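In: missing the sequence, but the structure's below:
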C-alpha cells in the first residue's frame, strides 16, 4: 500500500448561528472560521467548535469532519464562484486524502491526538443553503465527493501547522466503496454483510446498513 500523505490546508471551527439560504433560515454551525493557533481536540470536537443539531451531527464517531481540497476547483466551476476554505462545513480542509484512497479505520497521528476515519459524510439541506444551490447535496453523492469523519482515539493539542501522519490501515474498504454501496448499491446483500462486520465503521452506519439488509431479506 502506498503510504498516505496529508497536508492540512485549514482547520475550521464554528458555533450555531442563523443561516439564510434558498429562501429559508436555519440554525447551523456550517459557517466555519479558520484558526491558526493550537487548540484542544477532545473525544467530541475541536475546542471552539459546536454542532447546532446534535441529533444528526457530532458525537463520538463524528468528532471531526474532513473535506478534500482537491474537490474545490470542481465546485468552484460548478457553482460559478470562488469558495472560502471551510465552505463545506468541514473542520479539516486537507490535501492528499480523498474518498478513493482513504479507508474506513485508517489511523493518523495529529499533534498530540490520534484520530481514525469512521464514516463518510452524508450531505444535508444545510449544505445546499450554505452554497446556494439545492442540487449540491445530490451532486455530492453522485460524485462521491462527500468528505468523511474522524473519531478521536486519543485527545490532545493540535494545530494547522501539525501534519497528519498515517499510522495504520485497518480495513479494505475505502470511503468511496462505502458511499457506492449505501447510495447506489444498497441492496447488495453480500457487500452489506461484509460492511456490517467492519467494527471500525460507525455504529450509526452499520445500523442503517442493517436496515437495508432486513428489507432485502423480507423480499426473499
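Out: Alright, I've got the coordinates. Computed from a predicted model, the values in this text were never measured in an experiment.
In: can we go C-alpha only for contacts and neighbour counts from here?
Out: Noted.
In: roughly how far is whichever strand or helix holds residue 205 from the heart of the chain?
Out: Per DSSP states H and E, residue 205 falls inside helix 203-219. Its chain's C-alpha centre and that of helix 203-219 lie 21 Å apart, by Cα atoms, centre = their mean, to the nearest Å.
In: who touches it?
Out: Counting by Cα atoms under 8 Å, 6 or more residues apart in numbering, helix 203-219 makes contact with 61, 119, 182, 186, 187, 189, 192, 193, 195, 196, all of which sit outside it.
In: In strands only, show me those.
Out: Taking DSSP state E as the definition of strands, the contacts of helix 203-219 contribute residue 119.
In: And the contacts of helix 203-219, which is closest to residue 34?
Out: residue 61 (22.4 Å; Cα to Cα).
In: Next up, the contacts around the closest residue to that closest one other than its chain neighbours.
Out: Computed as Cα to Cα, 6 or more residues apart in numbering, the closest residue to residue 61 that is not its neighbour in sequence is residue 151, at 4.7 Å. When contacts are counted by Cα under 8 Å, 6+ apart, residue 151 is found next to 43, 60, 61, 62, 63, 64, 115, 116, 117, 118.
In: Chain neighbours aside, what residue packs nearest to the residue positioned nearest the centre of the chain?
Out: Nearest to the mean C-alpha position of the chain, by Cα atoms, centre = their mean, lies residue 148 at 2.4 Å. Nearest residue to residue 148, sequence neighbours excluded (Cα to Cα, 6+ apart): residue 120, at 4.2 Å.
In: Comparison target, given below:
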C-alpha cells in the first residue's frame, strides 16, 4: 500500500556556504504535521507544513512548492550509489513515501494523503547550491539532475493533518503526458522537453513565463 513512511520538518540552520540566510533543508522526522496553502512566495507563510522552516523564500516555498515528496526507494538507490546512509528527510523532503512511484506523476495529478488532505503535483525539485552543499558530493547538481528523478513539489488543495503511516491514493490523473522528469529536463536545459512542457500549458503563469525566457535565451546563444 502506498504510504507516507516519514513526515519531516526543518529548523533554521547555518549554511556551509556562509550565506547570511539560514536554511531549513535539513529535515527531521515528526509524528504528524498540519498542512495548508502557505500563500505566495513573497509575503506568504513559506512552507505548507506548519513548523517547517524555509530560509530562502525567494526561490523556495509558496503555494506551488508547499510540500516536497520523495520516494524512500529513490533514497535507498542513492544510498547504494553513494555508499552512505541517507535517513528520511536528508534530501529536504517533507514527505518520504514508499510503494508509489512519485516520479511517474504528471503535473496536475491529485493525491489524497490520509483521511482529509488533498495535494496537487506542481513540478520537479530543481537542485540548487544549498542542496549541493548539504550533500557534499562533487558535481552533485549535475549528477542529481542527470538522474532525472527529483521527487515532486506539491500544492495543498485541501488542508489537514498528515501522519506517519498515512495512505497515499491517486484521486485523479492529469490528461497530458508531462511527467515530473519531463518537466525537470525542461528546466535543466532540454529544449525539446521545454517545448513540450510549454505547449502543454501545465505550469503556473510565473513558471511558464520563466521557462519561455530561458528557452529564448538558450536558443539565441546557439545562433
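Out: The structure has been received and is ready for your questions. Keep in mind that what you see is a predicted model, and the values were worked out from it rather than measured.
In: overall similarity of the pair, as a TM-score.
Out: Remark: TM-score between the superposed chains equals 0.84 [TM-score structural alignment, normalised by the length of the first structure]; 208 aligned residues with a Cα RMSD of 2.2 Å.
In: if we can go back for a sec, keep only the contacts of residue 151 of the first structure that stay in contact in the second structure.
Out: With the contact criterion set to both residues aligned by TM-score structural alignment, their matches' Cα atoms under 8 Å, these that also touch in the second structure are 43, 60, 61, 62, 63, 64, 115, 116, 117, 118.
In: what's the closest of the residues you listed to residue 156 of the first structure?
Out: For those, the nearest to residue 156 of the first structure is residue 43 (9.4 Å; Cα to Cα).
In: Quickly note the distance from that closest one to residue 153 of the first structure.
Out: 7 Å (Cα to Cα, to the nearest Å).
In: and the two? which has more neighbours close in?
Out: residue 43 (20 against 16; other Cα atoms under 10 Å).
In: Quick check: residue 82 of the first structure touching residue 131?
Out: No. Shown here, residue 82 of the first structure and residue 131 do not form a contact pair, counting by Cα atoms under 8 Å, at 10.9 Å.
In: out of these two, which sits in the more crowded spot?
Out: For residue 82 of the first structure and residue 131, the more surrounded residue by other Cα under 10 Å is residue 131, and the numbers stand at 19 against 12.
In: mind listing what that one touches?
Out: Taking Cα under 8 Å, 6+ apart, we find residue 131 of the first structure in contact with 21, 79, 87.
In: Show me where the first structure has its strands.
Out: Taking DSSP E as the criterion, the first structure contains strands spanning 5-13, 17-21, 24-28, 33-34, 39-41, 64-68, 92-95, 107-110, 113-120, 148-154, 156-158, 164-168.
In: can you redo these as a markdown table with distance to residue 217 of the first structure?
Out: A markdown table is the format used below for these (distance: least, Cα to Cα, whole Å):
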| stretch | distance to residue 217 of the first structure |
| --- | --- |
| strand 5-13 | 41 |
| strand 17-21 | 41 |
| strand 24-28 | 38 |
| strand 33-34 | 46 |
| strand 39-41 | 42 |
| strand 64-68 | 34 |
| strand 92-95 | 39 |
| strand 107-110 | 34 |
| strand 113-120 | 25 |
| strand 148-154 | 29 |
| strand 156-158 | 44 |
| strand 164-168 | 35 |
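In: quick one: which of those strands is nearest residue 174 of the first structure?
Out: Closest among the strands of the first structure, once you apply Cα to Cα, is strand 113-120, at 9.4 Å.
In: if I line the two up, what does residue 132 of the first structure land on in the second structure?
Out: Alignment note (TM-score structural alignment): residue 132 of the first structure maps to residue 136 of the second structure.
In: Then residue 212 of the first structure?
Out: Match for residue 212 of the first structure (TM-score structural alignment): residue 214.
In: And residue 104 of the first structure, by the same measure?
Out: In the second structure, residue 104 of the first structure lands on residue 107 (TM-score structural alignment).
In: My read is that that match contacts residue 174, right?
Out: Yes. The pair residue 107 of the second structure and residue 174 passes the contact test of Cα under 8 Å, sitting 6.8 Å apart.
In: Neighbour count: those two, which is higher?
Out: A count of neighbours by other Cα under 10 Å puts residue 107 above the other of residue 107 of the second structure and residue 174, at 28 against 15.
In: Please give me every residue in contact with that one.
Out: Counted by Cα under 8 Å, 6+ apart, residue 107 of the second structure has contacts 120, 121, 122, 123, 174, 178, 179, 180, 202, 203.
In: Could I get these in CSV, plus columns for distance to residue 72 of the second structure?
Out: Below are these laid out as CSV (distance: Cα to Cα, whole Å):
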residue, distance to residue 72 of the second structure
120, 20
121, 18
122, 20
123, 19
174, 24
178, 23
179, 19
180, 17
202, 27
203, 26
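In: Which of those are buried? Put it as a ChimeraX command.
Out: Selection of buried members from the contacts of residue 107 of the second structure for ChimeraX, criterion 16 or more other Cα atoms under 10 Å:
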select :120,121,122,123,178,179,180,202,203
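In: Residue 182 of the first structure maps to what in the second structure?
Out: Using TM-score structural alignment, residue 182 of the first structure pairs with residue 187 in the second structure.
In: what does residue 196 of the first structure give?
Out: Match for residue 196 of the first structure (TM-score structural alignment): residue 198.
In: gap between that match and residue 183 of the second structure?
Out: 10 Å.
In: Tell me which residues of stretch 176-188 of the second structure come out buried.
Out: Residues 178, 179, 180, 181, 182, 183, 184, 185, 186, 187, 188 are the ones in stretch 176-188 of the second structure that count as buried (16+ other Cα under 10 Å).
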